[in-house]
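>>> No sequence on hand, only this structure:
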């Protein structure tokens, strides 16, 4: 991970049904921060799987800040949007989530979906979008929340 931050306390890989790595979550006790770094081509199935894993992890560890890095992903996950908005987000907030820094994929279609997601989250939670060259700024913003 190319972020200048304290070393993570724990690392949690998430694999799809075929055993391919789709995301790795790095938990940082300091700041109650979870950095989720996505990889590969993702669809709504993978997004739901990682979101469920987040909720399971959040039940075990305090997570107030989420750094969501999709710089190495492509794919259309728009079908997951209603579930994320109406199921995942309320649960994540109830369990203590307070802010999200979202690093965008360079894939334009993925960016459009990510922007729609941010628009739906923003009324309930601070969220800010960043480009891949702004990872340090994303982490700095998140730590200030």
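Done, it's in. Because the structure is a prediction, the values reported are computed rather than measured.

>>> can we go C-alpha only for contacts and neighbour counts from here?
Noted.

>>> right, and the secondary structure at the closest residue to residue 64 other than its chain neighbours would be what?
Of all residues not flanking residue 64 in the chain, residue 97 sits nearest, at 4.2 Å (Cα to Cα, 6 or more residues apart in numbering). With DSSP: H, G, I helix; E, B strand; the rest coil as the basis, residue 97 sits in coil.

>>> quick one: residue 97 from residue 15, how far?
Noted for residue 97: a distance of 23 Å to residue 15, by Cα to Cα, to the nearest Å.

>>> Looking only at neighbour counts, state which of these two leads.
Taking other Cα atoms under 10 Å, residue 97 and residue 15 do not tie; residue 97 has more neighbours (21 against 15).

>>> try it against this one:
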């Protein structure tokens, strides 16, 4: 099996996150879409964590290019709750492709300052993000 994919829906039944595990590259690819609520971010982050745990995967490629709006109200939760569990699941590198939406971009800038225990870098280009994840 080369790749497995799931879609995560919000309370209205709309997809807001597509997650795919790429076995060849050993990363979880998470593509966020549209405007998300704080609860959507938490729910989606839990689904990403499940994939890390299931596949014993050391890398995340987090794609926010289609994300709109701010989610900085959950960065503390990400730091204090999600990050330690992701590190425990083996997370080593987190490549974040930034959104062109200024509010979404500001949220990730806040998250980067909180990241510890793994490497996290911000990219505008998908190819550069993938190359960094593949480098050792």
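Nice, thanks for sending it over. It should be emphasised that the depicted structure is a prediction, and the values quoted were computed from it without experimental measurement.

>>> Matching the residue nearest to residue 64 of the first structure against the second structure, which residue comes up?
Matched by TM-score structural alignment, residue 97 of the first structure corresponds to residue 91 in the second structure.

>>> chain center to whichever strand in the first structure runs longest, what's the gap?
Ranked by residue count and defined by DSSP state E, the top strand of the first structure is strand 21-28. How far strand 21-28 of the first structure lies from its chain's middle: 9 Å, per Cα atoms, centre = their mean, to the nearest Å.

>>> compared with the second structure, how much does that strand deviate?
On superposition with the second structure, the mean distance recorded for strand 21-28 of the first structure (mean Cα distance after the TM-score superposition for the first structure) is 0.6 Å.

>>> What segments of the second structure are strands?
Using DSSP E, strands in the second structure cover 3-9, 15-22, 27-35, 59-68, 93-97, 119-123.

>>> what's the matching range in the first structure for the longest one?
Under TM-score structural alignment, the counterpart of strand 59-68 of the second structure in the first structure spans residues 65-74.

>>> got it, and stretch 20-33 of the second structure?
Mapped onto the first structure using TM-score structural alignment, stretch 20-33 of the second structure spans residues 26-39.

>>> list the buried ones in the matching stretch?
For stretch 26-39 of the first structure, burial by neighbour count (16 or more other Cα atoms under 10 Å) applies to 26-29, 31-39.

>>> Scan the first structure for its longest helix.
For the first structure, the helix that runs over the most residues, judged by DSSP state H, is helix 44-60.

>>> want to throw the buried residues of stretch 26-39 of the first structure into CSV with distance to residue 144 of the first structure?
Formatted as CSV, those follow (distance: Cα to Cα, whole Å):
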residue, distance to residue 144 of the first structure
26, 19
27, 17
28, 15
29, 16
31, 10
32, 12
33, 12
34, 15
35, 15
36, 18
37, 20
38, 23
39, 27
